[in-house]
Each structure stands twice: as C-alpha cells, then as structure tokens.
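Asks: this one's sequence-less:
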C-alpha cells in the first residue's frame, strides 16, 4: 500500500521544489522519504524489472553504493512492478552476476508515486516513460532532475559527480565548470562592477570567468 502526501500532482516537478513525501513497501522493508531527512538522496526510477538496460544500471548502482555513501548520499530505487517481482529480479541479479543489490527498491504498482513526481501523466497507458532521477538534499528539496529514454542507460559515474558538485557548490558558494571533478577549480560569480572587473585575477583576464581552488 502506497501513501503520498497532498503535494501529489501530475505536472513534472521543478528544481527547488519540495520532494513529495511517500511511504511504501520496498525490498528492504517499509520505506518513507521522511526517513532520509538530513541525508542526500539519489531517487531514481526504471521502467520494468528483468529488462537489460535496467539490469545494467542496478549492477552499476550496487557497485557504486559505497562511493555514494562516502559523500552522505543514499540510493533509493522505484519501479511500478510489485514487490515480489523486485525480490525475484534482485535475487537473480545476485545469482547471475554476483552482485548484491542491498539498497531499497520501492514498489509502485498503482503508479501513485510516479505520478506525484510527474514521471508519467495520469492518463499514460503504461509505465514505459518512467526513467527519471532526482537528487534530493538533506532538507527534502529537489536539487537536480535528469531524464533518460528507456533505451539509453544512465551514467552512474556522472550521477555521482552531479551529487558531489551540488554539495561542493552549496558548501563553497561557487559554481562548478564543465566536467568538474572533486578537487578541481571552482568558478566565482561574474564581476558586477567596473572595480571588480578591473581587479580580476586568475589564469585569464576575463572578468566573467574567475576561477578559485576548492
């Protein structure tokens, strides 16, 4: 049985919206989003169990779980398939690939959670469009949203980089450049006065591109 809060809507959520609360069964027991308050969460959905792209993703997520945990981020999966299908699939992944998936995989057979997050329209005839990823911060605010088509697998390394970049940007009050990796240079906001523009220091003289170390 799934329970969402009154925030449930069919429109797609936006960055900086509060993440809709929910409570549902999962492969590790009853899960509530409120249980994760104070932690970062990578909340991701997939179209169906026992499918090749989703299998490759869950293997990669399971292998990267400790890397996410090292930066204070928990993994939370979702599918419209039922709990018993989830259990059978994850057991088969362990048997076939030697990889144990021990983070929660939530069931959503009524599609209530998927619809609350705008993953699919209330009139959608199937769950085929459900492949979305939400980065939720410790206050329960959505900080990033990433969508992929059903036939293209997500990059777990890129999602980990995204979480780390969000955390560093928040902590340091700066932006991250293209391809930023942990320990790399950060970007200051552009100068807004003639004095600031004239005082630009760094590898370039461009007032709109100011780097500083992390």
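Replies: Sure thing, it's come through. Treat the numbers as computed from the prediction; the structure is a model and nothing was measured.

Asks: okay, CA-based contacts and neighbour counts for the rest of this
Replies: OK.

Asks: could I get the full set of helices for the protein?
Replies: For the chain, the helices identified by DSSP state H occupy 52-70, 83-97, 112-116, 156-172, 194-198, in order along the chain.

Asks: JSON lines for these, including distance to residue 138?
Replies: Putting the helices of the chain into JSON lines (distance: least, C-alpha to C-alpha, whole Å) gives the following:
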{"stretch": "helix 52-70", "distance to residue 138": "14"}
{"stretch": "helix 83-97", "distance to residue 138": "27"}
{"stretch": "helix 112-116", "distance to residue 138": "20"}
{"stretch": "helix 156-172", "distance to residue 138": "10"}
{"stretch": "helix 194-198", "distance to residue 138": "34"}
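
Asks: so which of those is the most packed in?
Replies: For the helices of the chain, the stretch with the most neighbours on average is helix 112-116, a mean of 24; neighbours defined as mean count of other C-alpha atoms under 10 Å.

Asks: for it, packing partners?
Replies: Contacts of helix 112-116 with other secondary structure elements, assessed using 3 or more C-alpha pairs under 8 Å, 6 or more residues apart in numbering; DSSP states H and E, are made with strand 3-4.

Asks: please state the offset of the strand it packs on from the chain centre?
Replies: Taking the mean C-alpha point of strand 3-4 and that of its whole chain, the gap between them comes to 20 Å (C-alpha atoms, centre = their mean, to the nearest Å).

Asks: with stretch 151-170 instead?
Replies: Relative to the chain's own centre, stretch 151-170 is displaced by 8 Å; criterion: C-alpha atoms, centre = their mean.

Asks: grab the nearest non-local neighbour of residue 166.
Replies: Excluding the flanking residues, the one nearest residue 166 by C-alpha to C-alpha, 6 or more residues apart in numbering is residue 143, at 7.7 Å.

Asks: sorry, slip of the keys, the one I care about is residue 91.
Replies: Taking C-alpha to C-alpha, 6+ apart, and ignoring the residues beside it in sequence, residue 91 has residue 100 as its nearest neighbour in space, at 7.8 Å.

Asks: let's bring in a second model and compare:
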C-alpha cells in the first residue's frame, strides 16, 4: 500500500554523504522534508539541490530538516556535491541519502516502474514531528520542483495545526485565512477578534491569527 496522508511514516537507517542516518533519531522533534531525485550528475537535479541549499535558512526558521535521496552511492553524492556547490554558488548543507539498495525508495514508493524502473521519481514528503505524513507531491523527471511552494504548504500546515482555520487558493504567509466551517459565525467573531468577513455562510475570512 502506498503511503497516505496521516500515516505514520516508516523508520529506516540508510547511508548518506554524512554517515548513516536513522530517520526518527535524526528528525528529533523537527518537521522533515524528504525528497528524491532521479540521479546525480544530471542538470535538473543539480539546480534543485542547489536551490534547497539556498533556502535552508527558511526551512530552519520553520523547524524543518531536509533530507535528499537518490539510488546513487555515497562516493557519487560526494563528488556531485562539489559540482552543485560550484555551478549553483552554494554550499550543500543537508544530507543526501545513498539508497543504492533501493531500500528507502521501495519503502516509500519513490520508484514508479512505468516511468523508470531503476530510478526514483521527483517525490516530496513532508513529515511532521509526530512522524505523520502531511504532504506528498510527485513530479515527472523533466520538471524541476518549486520549493517555495513546499515552504508555503509548511506555513499552511503549521498555521492550521494551531488555529481553527484553513488557507485559501494561492495563500501566502500573512494573508487572510478561511474560518473553519465547523465554527458558527457568532462564535468565530469571538474566537477571531481581528474580525470575520462573511462572504457566504460557509465562506468566511479573517486576518491571519498569528500575525
């Protein structure tokens, strides 16, 4: 069975460019972004891993640890990291799992045989501190990911975990949010003192509570 939202993700221990990593121990009380790429020394992947390195301060602000993965071995990762650092003007500052035996790839369903039976597709998993899967997105090999979108979703998840709200289309941190439909309007006005705008009884907006 494929991993589904709300599932507790399986633990694993696997080699990486910085030594063996046990997911649960390494994650601690942080959120985790686990993302796979098809192969080292390929152009789209080089730009992606460089972008993630640039965004690491943003992930850290949100208490998120980042973990990349491909089925290449440790020595391949170490050599390729030099290319990423050189071409993307970054320093790769997060681990890359060396899943040469495909243990983690198979455990998490990262290999899609009809796309390529030997390589991992571009999958993203967002895992919360309770080890639950909160987001999964899968991209085709030819399409580089938008990691700003991953950050946006994490902002939404962390906000909506704490407050009785949801985030509307194209929402960004600091913008108005949707009041949960389960809360009556009069109660919502007390719960959200910044104000509630009722567009329809089921569609009510309020300023972001923690801003």
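Replies: In hand now; what should we look at? The structure presented is a predicted model; accordingly, all values stated were derived computationally and were not measured.

Asks: got a TM-score for the pair?
Replies: Counting by TM-score structural alignment, normalised by the length of structure 2, the TM-score of this superposition works out to 0.87. Behind it: 201 aligned residues with a C-alpha RMSD of 2.3 Å.

Asks: nearest to residue 40 of structure 1, of the helices of structure 1?
Replies: Each of the helices of structure 1 was scored for nearness to residue 40 of structure 1 using C-alpha to C-alpha, and the closest is helix 156-172 (8.3 Å).

Asks: what residues in structure 2 pair up with the closest one?
Replies: The aligned range for helix 156-172 of structure 1 in structure 2 is 147-163, by TM-score structural alignment.

Asks: so which residues make contact with the matching stretch?
Replies: Surrounding stretch 147-163 of structure 2, the residues in contact under the criterion C-alpha atoms under 8 Å, 6 or more residues apart in numbering are 51-52, 58-59, 62, 126, 134, 165-167, 171-173, 209.

Asks: picking up where we left off before, what's the counterpart of the residue nearest to residue 91 of structure 1 in structure 2?
Replies: Across the alignment, which pairs residues by TM-score structural alignment, residue 100 of structure 1 is matched by residue 91 of structure 2.

Asks: surely its match is in contact with residue 85?
Replies: Yes: counting by C-alpha atoms under 8 Å, residue 91 of structure 2 does reach residue 85; the two are 5.1 Å apart.

Asks: got any residues that touch both of the two?
Replies: Where contact means C-alpha under 8 Å, 6+ apart, the residues bridging residue 91 of structure 2 and residue 85 through contact with each are residue 50.

Asks: list the contacts of residue 191 of structure 1.
Replies: For residue 191 of structure 1, the contact set (C-alpha under 8 Å, 6+ apart) comprises 197, 207, 208.

Asks: next, count neighbours for the residue mapped onto residue 129 of structure 2 from structure 1.
Replies: Under the alignment defined by TM-score structural alignment, residue 129 of structure 2 is paired with residue 138 of structure 1. Close neighbours of residue 138 of structure 1, defined as other C-alpha atoms under 10 Å, add up to 14.

Asks: and residue 138 of structure 1, what does it touch?
Replies: In this structure, residue 138 of structure 1 makes contact with 36, 37, 38, 39, 40, 41, judged by C-alpha under 8 Å, 6+ apart.

Asks: map the last one onto structure 2.
Replies: Which is residue 41 of structure 1. Residue pairing (TM-score structural alignment): residue 41 of structure 1 is matched to residue 32 of structure 2.

Asks: please name the nearest non-neighbouring residue to the counterpart of residue 55 of structure 2 in structure 1.
Replies: For residue 55 of structure 2, the aligned position in structure 1 is residue 64, judged by TM-score structural alignment. Closest residue to residue 64 of structure 1 apart from its sequence neighbours, by C-alpha to C-alpha, 6+ apart: residue 156 at 7.6 Å.

Asks: mind checking how far residue 23 of structure 1 is from residue 122 of structure 1?
Replies: 20 Å (C-alpha to C-alpha, to the nearest Å).

Asks: cool, and residue 52 of structure 1?
Replies: To residue 122 of structure 1, residue 52 of structure 1 is 26 Å away according to C-alpha to C-alpha.

Asks: same thing with residue 201 of structure 1?
Replies: With distances defined as C-alpha to C-alpha, the gap from residue 201 of structure 1 to residue 122 of structure 1 amounts to 53 Å.

Asks: cool, residue 191 of structure 1 as well?
Replies: Here the distance between residue 191 of structure 1 and residue 122 of structure 1 works out to 46 Å (C-alpha to C-alpha).

Asks: still on that earlier bit, enumerate every residue touching the residue nearest to residue 166 of structure 1.
Replies: Counted by C-alpha under 8 Å, 6+ apart, residue 143 of structure 1 has contacts 15, 16, 134, 135, 136, 137, 166.

Asks: can you list the buried residues in stretch 104-112 of structure 1?
Replies: For stretch 104-112 of structure 1, the neighbour count (16 or more other C-alpha atoms under 10 Å) marks 104, 105, 106, 107, 108, 109, 111, 112 as buried.

Asks: which of the residues you listed sits closest to residue 76 of structure 1?
Replies: Set against residue 76 of structure 1, the nearest of the buried residues of stretch 104-112 of structure 1 by C-alpha to C-alpha is residue 104 (5.5 Å).

Asks: isn't that closest one right up against residue 27?
Replies: Yes: with contact defined as C-alpha under 8 Å, residue 104 of structure 1 reaches residue 27; the gap is 5.4 Å.

Asks: do you know how far the counterpart of residue 32 of structure 1 in structure 2 is from residue 48 of structure 2?
Replies: Superposed on structure 2 with TM-score structural alignment, residue 32 of structure 1 falls opposite residue 22. Here the distance between residue 22 of structure 2 and residue 48 of structure 2 works out to 24 Å (C-alpha to C-alpha).

Asks: and if you look at residue 176 of structure 2?
Replies: Relative to residue 48 of structure 2, residue 176 of structure 2 is positioned 30 Å away (criterion: C-alpha to C-alpha).
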